[in-house]
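A.B. asks: take this sequence and fold it.
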Amino acid sequence: MKKVMILSFAAALIATGCTSKSVTKTPGIDLTNLDTTVACGDDFYEYACGGWMKKNPLKPEYARYGSFDQLRENNQEQIRVLFEELGKQKAEPGSVAQKIGDLYNMGLDSVRLNQEGAAPIADELKRIQSLSGKEAVSAMIGEMHRTMSAPFFAIYVDADAKNSSMNLAGWYQAGMNMGDRDYYVVDDENNRKIRDSYRNYIKTLFTLAGYSQEAAEQAAATVLKVETAIAKAAFTREELRDPQAGYNVMTVAELKKQCDGLDWDVYFNTVGLDSLQKINIGQPRTLKAVNELLKTLSEQEMRDYLAFNCIDGAAPYLSDDFVNARFDFYSKTLSGKEQIEPRWKRALNVANGVLSEAVGEMYVAKYFPPEAKERMVQLVANLQTALGQHIDSLEWMSDETKAKAHEKLNAFYVKIGYPDKWRDYSGLTIDPKESYYANVRRAAEFETLYSLKDEGKPVDKTKWFMSPQTVNAYYNPSSNEICFPAGILQPPFFNFDADDAVNYGGIGVVIGHEMTHGFDDQGRQFDKDGNLNDWWTPADAEQFNKRAEILAKQYDNIIVLDTVHANGHFTLGENIADHGGLRVAYTAFRNSLNGVEPAPIDGFTADQRFYLSYATLWAGNIRDAEILRLTKIDPHSLGRWRVNAALRNIDSFFKAFNIKEGDPMYLAPEDRVIIW
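C.D. replies: Got it, this is the predicted structure:
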């Protein structure tokens, strides 16, 4: 399992793609997306997106449906065409076409999947239920980390935060299958209901796997006991955002002394790190709790906890009973979804994920216009110039820190569209004679070993952390890189036929957002080479933190649902990036005009079109359960607040729409904050 501090534009890594090279023109601003019955000064999000929301009601298979999901659906249809074209060819055994085609077809074969039931995991569960002794447990945990699940903790390899040219192994807290510690430790009515549903889900899985009712009840109690113990010690969401607190390198010899509940030699040999000398412990407090569990759990408790991790990880690739049980908890209970995705979409997503770059290579060849990459190169350069201007204009920052900021800005490593070199999947075997689960498990192992093999080696900066067909973008502080996959270079983000105001308000803000991540409360702690290194003067750091705290409190005051508030400190990095992205993109847009004001289009000035374009990116509908879930786990603010809360700090927005004191969108000048 890989843990990379990737700071992305969207709330999820949504695979989607560009339109075909033969396209229907998309308007820059679709007037039917507006709701002009709402005053822009009352609620700009509703004004800019209300029409879209009415046209696109929530579908049963979605907890949130927005612009990203529309693009995802479009992409799924395009990838489906690619897969069906592959199916018409006679694929060479071992070829990418064979692997994609067979994996996709196995996911579609409901008859076989339902006939097999729990059989694909029977041998694995049998081995788990016979475990005895530290050595056997250590080997099993290593095997599970190498394949499909992360009991107790996760292992990964990434750039050393303080020596970014070299890769280092890392230990990261995991083992809580509900994902967030608050589900276990916060004792309110909503979380109690979720814990009860989780207990029932665990029992259901064990029963489907052949356990008696009594054994399933006991196993469920054990799973909750173990995961709650981890959660009580786990770092909070806010603590996880502190890169200094997450840097605790020790030798393997020191690890063995501090955590003797596991046979680390057996574990590392099994997982694929047999020559490991040192490791970064991301959360020492959590490691201590995990060690205590490893030493005190009975053998049967250990077996039951590991068995659940096996069954839960396998469930999406087994019979409908397993799939539906998993959907009922993780999607219906936690997110509010009403209906599972069609089987073809689920099968497509698995094949697309397992062989992502291979699919991406075919996808780019069919759908990605090369002129988009050329235009992006120029836009990125324009945004870099604008951000440099913003750095120079900061009255609170010293010349010394400004010079370092410029060095970092000029050192950005930019990736656009797709990798220069495609990944080799020849070492992955997809065999239709074996079960769907067995093939996905082998693919997961292939992916883990692909990552872990880099331990102790120089960092490969050409490596991509998103596939080309993904609608998203990211900043990676350890390599000081910004990446814009091909998938995001399409409307509403990037539109060849639209005016510059629309493109700067769309993809321009995305570019500015990722650049600003290099200077948000996390990213600013890394230098131009990607090292965790304080390049700020103490006075400048104090001034930055003062302004960041104002922004955090603005978002803390937002009520997202009923009495639940947004978490402005958890979302601070993304909010700084939204704020900075908007300001820098607007400056780059105004620079591009060379003093010549464009004529209004459809009655909207250029500045108005810039802000309407930005708002369109976040058009969407969302269920109440998903609001609560995302507020708990997502470092991005909800779409409504990525519009309304971000814009309330920007002077040019107020001028563009003549928003005045007394309007709900208005924020007094003395309460506005400028960070970048």
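A.B. asks: can we go C-alpha only for contacts and neighbour counts from here?
C.D. replies: Noted.
A.B. asks: and the helices in the stretch 51-200 of the chain, which stretches?
C.D. replies: Along the stretch 51-200 of the chain, the segments classed as helices by DSSP state H, counting those that start in this stretch run 67-87, 96-108, 110-116, 122-129, 134-146, 182-185, 189-208.
A.B. asks: need the longest helix for the chain.
C.D. replies: The helix that spans the most residues within the chain, counting by DSSP state H, is helix 370-393.
A.B. asks: need the helices for the stretch 251-400 of the chain, in chain order.
C.D. replies: Read by DSSP H, counting those that start in this stretch, the stretch 251-400 of the chain holds these helices, from start to end of the chain: 252-258, 264-271, 284-296, 299-314, 320-326, 334-335, 343-354, 356-367, 370-393, 399-410.
A.B. asks: please give the structure of this sequence too, so both can be compared:
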Amino acid sequence: MNETGKFPLQQLKPSRAHLLAKIKKSSLQTVIYRPFRIPNIQTINSNKQMNYFKTLGLGLMAMAAVSCSHGPQTMAGKGLDPADMDTTIAPGADFDQYANGGWKKRHPLPDEKSRYGAFDVLGDEAEKQVKELFAAISSNNFKQGSIEQKIANFYASGMDTTAIEARNLAPLQPYLSQIDELKSKADLQQLLAAWQSYGLNPLFGIYADADQKNSAMKVAYLYQSGLGMPNRDYYLNKDDHSLDIQQKYRAYIAGLLQILGQEPESAQQDAETIYAMEKEIAEFSMSMLDQRDPYKVYNKMNLDQLIATAPEYNWKAYFDGVKLSNPGDFIVCQPDFMKAMAQMVEAKPLADWKQYLKYHTISNFSSELPHAVGDLSFEFYGKTLSGSLVQRPRWKRVQEATAGALGEAVGQLYVKEYFPPEAKERMLKLVENLRKALAVRIGNLSWMSDTTKEKAIEKLNAITVKIGYPDKWKDYSSLEITPDSYFQNVVNANNFYFADMLSKVNKPVDKTEWGMTPQTVNAYYNPSANEIVFPAAILQPPFFYMDADDAINYGAIGVVIGHEMSHGFDDQGRQYDKIGNLNDWWQADDAERFNEKTKRLANQFSQFTVLDTVKADGKLTLGENIADLGGLNISYTAMQMALKGDEPQIDGFTPDQRFFLSYAHIWAQNIRDEEKLRLTKVDVHSLGRYRVLGPLRNTPEFYAAFDIKAGDYMYLPEDERVVIW
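C.D. replies: From the prediction side, this is the model:
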């Protein structure tokens, strides 16, 4: 999905769709997908950003030892600034406003953004730094075929708007001609298979990932697609806001059809038909909530079984078409969807499918076509869905696309310039401090049996840690990039990743692979690998400050580490064992007590009012809320293990107070109403404000630090508080 909310996950490059889905569900912040089908995992409001210190590693050691002096000190410039606070509000009345009110006032929403938080400040710095890297590349001559030359050519082709405008829709014409030439449903199915390598998945997609019950092997997965809006709820909801979006979406479809040459009346009629087709697809699509259950999306089949499930579709021809003639056993994420989709393909007239494909093709390539197409796309996905006032500058969009197509190539340059080797080792030591703290907390749990505790500790000890950048970089030698055609470069990148993905099916998992690039400001947990991953770019403010005290650093980067560790034990991650297999290793009574606690936490978050009568979705965001609460508790324990006990106040704040202020600050955020509503429907993360309020209201140490009393908004009666990890 782009910063405007454009592309649902199902329309991304299929080689990464499932991995990105898992990352989205178990990362620190939402992965915001941009309007490119290549695997661009950089992000805005949470993921992607930086002002790097080359001596960063020196400060990481300080987090394991007290670094405070006893003279007068101030937090300003060292992790927290009192000016970021609003001390006219009592901490117990609204801790988000108390901790972040000053920051919000001083950081109004830029017109190009639908949300702007502490992550975004770092993101803006990241864009500037990568821009400097690109500028250095473009001013030098590099060997033909080098990663520098490919980066420069990709970027140059995207910035050559004169050439893009001159070509008009010519790059799209071969695809439109193929649609016009379709004579039968068999032709249609053949085209759908061939187009998946271009990054087009109009009805369903394929990806490769570890077998969830045999994590050592990669298998193929089939997943639902077919929608132009973010998910099924956008079609099925009937409130006034949803009806308005539906009407504007139909107008968007008609607008694109007019750009393709149709008369307004004809375009409007076809837009109604296309929308009705998508609404029908939405009706048999699996909900986001159901997709959070790993067992519901794990349905292993062979070719014969899939044919029996959805006989109207020629599945053998499909696998031949994607050049995977012997798929072996594979996973069908949504069997009911595949059955209904196959029936729909057979039932709908070919003429309707042709118009459906034409619309989806121009919409998917809107970023690589003349500005009239991109501007129309932004009007709907940017303004209507997310509330952005203006489109991001082209250099930012093209730079991000380049960093998506050549992610680890850009990462190599980034690491060389901004990430010192010694930082990796020092970060590993900090992670071990958090691992020890979680082990202590597991050992002290009153609700878990010794048998399950023992297995939980085994899983914790088995977590693999990846810091900074991959040990082995991706080879881009077979990816052809020229300075002449932006459209073709995107298609080439899609083909490259699709072929790379298919080459891994039914082969052992390469455990050195990363799901994020080094320049991404985010972190994630991968349950099938039982690994936590921290790209280089996150090891900087607001998560880590070289000369801040331990309390501030543990409140930020420490919580990030604890958050990702907790994902291994959230409502989804806990269902995977220590080697990453979907496997029930819990005692039944322990699982029942865990579920009772998580239901209470989900109910708490569902009480938050997002806007007017719209409530937060505590069930959809449960995994992230568990990880936020767990990360907070784990990092607090780690801090207490590190402190000596004689630390002074700074700016009048105790270490505990600085810790909780630091935690709150990483979720400081201004956000538009449209984006609040969109994220409530599509995001597994709570809004920033509730990531402050929700966990803190369940943390006894917070009550003591800020003297929270009964009657305060931040106060929950002790018997209503939830402590899981």
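A.B. asks: superposed, what's their TM-score?
C.D. replies: TM-score for the superposed pair, counting by TM-score structural alignment, normalised by the length of the first structure: 0.98. Supporting figures: 674 aligned residues with a CA RMSD of 1.4 Å.
A.B. asks: what helix or strand does the counterpart of D510 of the second structure in the first structure sit in?
C.D. replies: Counting by TM-score structural alignment, D510 of the second structure corresponds to D460 in the first structure. Assigned by DSSP states H and E, D460 of the first structure falls within no helix or strand.
A.B. asks: ok so, going back, reformat the helices of the stretch 51-200 of the first structure as JSON lines; add distance to L489 of the first structure and mean neighbour count.
C.D. replies: Formatted as JSON lines, the entries for the helices of the stretch 51-200 of the first structure read as follows, by distance: least, CA to CA, whole Å; neighbours: other CA atoms under 10 Å:
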{"stretch": "helix 67-87", "distance to L489 of the first structure": "11", "mean neighbour count": "18"}
{"stretch": "helix 96-108", "distance to L489 of the first structure": "25", "mean neighbour count": "22"}
{"stretch": "helix 110-116", "distance to L489 of the first structure": "36", "mean neighbour count": "15"}
{"stretch": "helix 122-129", "distance to L489 of the first structure": "44", "mean neighbour count": "15"}
{"stretch": "helix 134-146", "distance to L489 of the first structure": "35", "mean neighbour count": "22"}
{"stretch": "helix 182-185", "distance to L489 of the first structure": "37", "mean neighbour count": "19"}
{"stretch": "helix 189-208", "distance to L489 of the first structure": "39", "mean neighbour count": "18"}
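A.B. asks: what does the helix or strand containing Q97 of the second structure correspond to over in the first structure?
C.D. replies: Secondary structure assigned from DSSP H and E places Q97 of the second structure in helix 95-106. Equivalent residues of helix 95-106 of the second structure are located at 44-55 in the first structure, counting by TM-score structural alignment.
A.B. asks: what's that stretch in contact with?
C.D. replies: Residues lying outside stretch 44-55 of the first structure but in contact with it, judged by CA atoms under 8 Å, 6 or more residues apart in numbering, are 32-40, 612, 615-616, 619-621, 640, 643-644, 665.
A.B. asks: just want the angle from whichever strand in the second structure runs longest to helix 335-347.
C.D. replies: For the second structure, the longest strand by residue count, based on DSSP state E, is strand 214-224. Between the axes of strand 214-224 of the second structure and helix 335-347, defined by axes from the mean of the first three to the mean of the last three CA atoms, to 10 degrees, the angle is 40 degrees.
A.B. asks: so which bits of strand 214-224 of the second structure are buried?
C.D. replies: Residues of strand 214-224 of the second structure classed as buried: S215, A216, M217, K218, V219, A220, Y221, L222, Y223, Q224 (neighbour count, 16 or more other CA atoms under 10 Å).
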